[in-house]
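Colleague: what follows is a protein structure lacking sequence information:
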């Protein structure tokens, strides 16, 4: 049986106490907590200097209570070195310091907060009430975009004329449509819906293809359909595979009131790409069967050859779906780091950005520690170099709520404007509490739908912060006045911009008039650096 976290902490402390003399253990524990409290006060001071909006009176009250409790525990231990009352006070301080962590994170007014709603979660839906309850939970932590897993393992959750529907949803929903329910309930709560489609990864859902379409299946360098994991893949090079998937995506775009399409498994698996059709085509072009490649140069050529089929599919997806629904945003979950996806998985996602064929990406930057995650995020930012939006993935199955808070702050400090949590089935109560009490406690607008509006809100917010925190940041009043004046000019220039909406524009079409309009803002920004 899993013990509640606070009870577990208390029992652990008591267990450790039995392994040492009572007096030395508890005295050492007090010293450690006093150090933690001193660091906490430093954190609050730093937060003020960084102009973070926190509930400082409440936080200081909690810290003061901790100090009072520790002093009382110290007094009690002086009188009796195994005082149970002192031990209880110390345990309470430990719990108070753990509970305070989420409240040290600011909740921003502009931030993309994504959530992958995985197939395990959707499989628990039997009624619209189930869907509504789940969306209530996501709304309570102020998620503003979801990526529901609507097609995976070779079948869909919705009735389709293109792909087979999962039997469970045929039986349980009969004439109803669970995807329509998800969209309806999400939109009621101002949450965008970007259905996730697993494009080339079939996993263990190949039965629809094994008998009549086995030539669609990709193969490994040893001519096998799967590796040891038993997962099947479709071949990105096969023309019929591409048409099949494009038809599915067009059906989704046409039939549903969706806000975007989110592509997953838009790649090969490692050691795949040796489908018979692909081998034959490569041999026609380069005079060698990929099975017989034995030089680094030709291996590199084959890698680029594989990438081109994924790149072309992205291009078709973007322009053919936008032709149906111009406001639709196309995004993809991609390998992280970029070099791994490009070299091992045939996924050159920087190519999609450079060719303006994607609205945003969610690199799956799943790392165990805050430092590892932050390092990965900065690497991806350097790769993208402000050419597109990226919202890095948070692999919460790897860690607890404390690390989640650290990774969100690490991402913010790295200047990304949002993140996406993987995934609903991995959400534990401590993750939920960390987000609800911490960085996602207040609603936020996403940055991908209307960047101009987001920028306007952010610049106006920055002006308000400078004025609000002026007594704290200890800057020259003249400097504050100058900064506020510059930012007010930027705000006025943003309001006067006459440029195409981000979500419906053709990203390929440069507009010199828009570039000219942005130049004064760029010059003003340079004065703030």
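Modeller: Arrived safely. Note that the structure is predicted; figures quoted are calculated from it, not measured.
Colleague: C-alpha from now on. contacts and neighbour counts both.
Modeller: Noted.
Colleague: show me where the stretch 51-200 of the chain has its helices.
Modeller: Applying DSSP state H, counting those that start in this stretch to the stretch 51-200 of the chain gives helices spanning 56-79, 84-99, 119-122, 128-140, 167-173, 178-188.
Colleague: quick one: secondary structure of the residue most central in space within the chain?
Modeller: Nearest residue to the geometric centre of the chain (CA atoms, centre = their mean): residue 420, 1.7 Å. At residue 420 the chain is in strand, as set by DSSP: H, G, I helix; E, B strand; the rest coil.
Colleague: now residue 340
Modeller: Taken by three-state DSSP, the conformation at residue 340 corresponds to helix.
Colleague: and it, how many neighbours?
Modeller: Residue crowding around residue 340 was assessed by other CA atoms under 10 Å; the count is 14.
Colleague: so which of the helices of the stretch 51-200 of the chain is the most packed in?
Modeller: For those, the stretch with the most neighbours on average is helix 178-188, a mean of 20; neighbours defined as mean count of other CA atoms under 10 Å.
Colleague: second one coming, line it up with the first:
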């Protein structure tokens, strides 16, 4: 009986341990997407994507023709911009699936040009250090209509749009774009277009200095950014803004996973560069995959820079469960240059490549894309 008495607590302990273990696994499982739409990790083969924009006035026949071409030339995934229209997205999913193409819901996130709801609320828009609102005076170009990522109302509006597209059946991921602040520094190759010289952080391009942002920051750090003589050297102010973008991404991650989808994003070439240029530190986000736009022409760089930037991103993501698929800008790129660009991405650890954009790919480039899959 003494041995039995000792044995009973042991059995109880084992049963309790198994119960706790099962409960923990159940809780961990609940954090994963509820459906099997997550396809990033199903195949370890190098993946080929493209970004495209869809117009609801187009016929199903024309979309069939376009999607068939992508499939026959070896693409596996489409990042489709429907301007936030879930009905158009739902219409395109079965057409894409007919050609074994994944559909990813691509949306302009913090930059919201043409957003009729946001336009009814001028106070939602980001404000520059010199007091100019994106609502009245957008920087650089007319479609730069950046919302404030701190303000509760604008943030909730953005997340509601993500929720709507994430609920569309058959979509593989929600794809964040313009998930950052406006460019504090433009890519060097674009500066002549705007007749600009940007050697320091200029007030006109430094956002967001709205009352909500500055007052919240002051409560936390007991200083007001509007009083800074040189805001660029204040790390708390910089991190405050980096974290406001991260907060939207992390919330989007919860929303998409709750709706059985994964989260992907188009980002700047590599984390340190993104941090410097647009207040975007994507290696610290909760996200399933990033597609850095390593558009070498924009930066006056050679093709091998695509490999360099890819490697930088891969290194910064080490230890995180995030894939990296290199974004390639195909216009003005020869077929041989495209071949080298794809190889640079492969050699430096990318999980795939995405082309901007589908309609711009030439017949010669399609031949390269098809042949690259066999290498």
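Modeller: Sure, I can see it. Predicted model, so just to flag it, every value in this text is computed and none were measured.
Colleague: the residue nearest to the centre of the first structure pairs with which position in the second structure?
Modeller: Using TM-score structural alignment, the equivalent of residue 420 of the first structure in the second structure is residue 354.
Colleague: using JSON lines, lay out the helices of the stretch 51-200 of the first structure together with distance to residue 442 of the first structure.
Modeller: As requested, those are exported to JSON lines (distance: least, CA to CA, whole Å):
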{"stretch": "helix 56-79", "distance to residue 442 of the first structure": "17"}
{"stretch": "helix 84-99", "distance to residue 442 of the first structure": "18"}
{"stretch": "helix 119-122", "distance to residue 442 of the first structure": "25"}
{"stretch": "helix 128-140", "distance to residue 442 of the first structure": "9"}
{"stretch": "helix 167-173", "distance to residue 442 of the first structure": "35"}
{"stretch": "helix 178-188", "distance to residue 442 of the first structure": "17"}
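Colleague: tell me which of the ones you listed lies nearest to residue 289 of the first structure.
Modeller: For the helices of the stretch 51-200 of the first structure, distance to residue 289 of the first structure was read as CA to CA. The smallest value, 38.4 Å, belongs to helix 119-122.
Colleague: show me what that closest one is packed against.
Modeller: Taking 3 or more CA pairs under 8 Å, 6 or more residues apart in numbering; DSSP states H and E as contact, the helices and strands that helix 119-122 of the first structure lies on are strand 145-152.
Colleague: residues contacting the strand it packs on, please?
Modeller: By CA atoms under 8 Å, 6 or more residues apart in numbering, the surrounding residues in contact with strand 145-152 of the first structure are 112-119, 122, 156-158, 179, 191-199, 201-202, 205, 262, 446.
Colleague: narrow those to those in strands?
Modeller: In strands, defined here by DSSP state E, the members of these are 112-117, 156, 192-193, 196-198, 201-202, 262.
Colleague: of the residues you listed, which is the most crowded?
Modeller: The most neighbours of any of these, using other CA under 10 Å, belong to residue 114, which has 29 neighbours.
Colleague: correct me, but it touches residue 144?
Modeller: Yes. If you go by CA atoms under 8 Å, residue 114 of the first structure and residue 144 touch, sitting 6.3 Å apart.
Colleague: what residue of the first structure matches up with residue 287 of the second structure?
Modeller: Aligning on TM-score structural alignment places residue 287 of the second structure opposite residue 358 in the first structure.
Colleague: which ones are touching its match?
Modeller: Residues counted as contacts of residue 358 of the first structure (CA under 8 Å, 6+ apart) are 314, 318, 329-332, 352.
Colleague: go with 6 Å
Modeller: By CA atoms under 6 Å, 6 or more residues apart in numbering, the residues touching residue 358 of the first structure are 330-331.
Colleague: do the same with the one 5 residues further on
Modeller: The contact partners of residue 363 of the first structure, by CA under 6 Å, 6+ apart, come to 333-336, 392-393.
Colleague: what's the spacing between residue 317 of the second structure and residue 245 of the second structure?
Modeller: When distance is defined by CA to CA, to the nearest Å, residue 317 of the second structure is 18 Å away from residue 245 of the second structure.
Colleague: who has more neighbours, these two?
Modeller: Here residue 317 of the second structure and residue 245 are set side by side on neighbour count (other CA under 10 Å), and the busier one is residue 245, at 24 against 19.
Colleague: how far away is the more buried one from residue 220 of the second structure?
Modeller: Here the distance between residue 245 of the second structure and residue 220 of the second structure works out to 17 Å (CA to CA).
Colleague: gap between the nearest residue to the match of residue 420 of the first structure once chain neighbours are set aside and residue 177 of the second structure?
Modeller: Using CA to CA, 6 or more residues apart in numbering and skipping residues adjacent in sequence, the residue nearest residue 354 of the second structure is residue 49, 4.3 Å away. To residue 177 of the second structure, residue 49 of the second structure is 15 Å away according to CA to CA.
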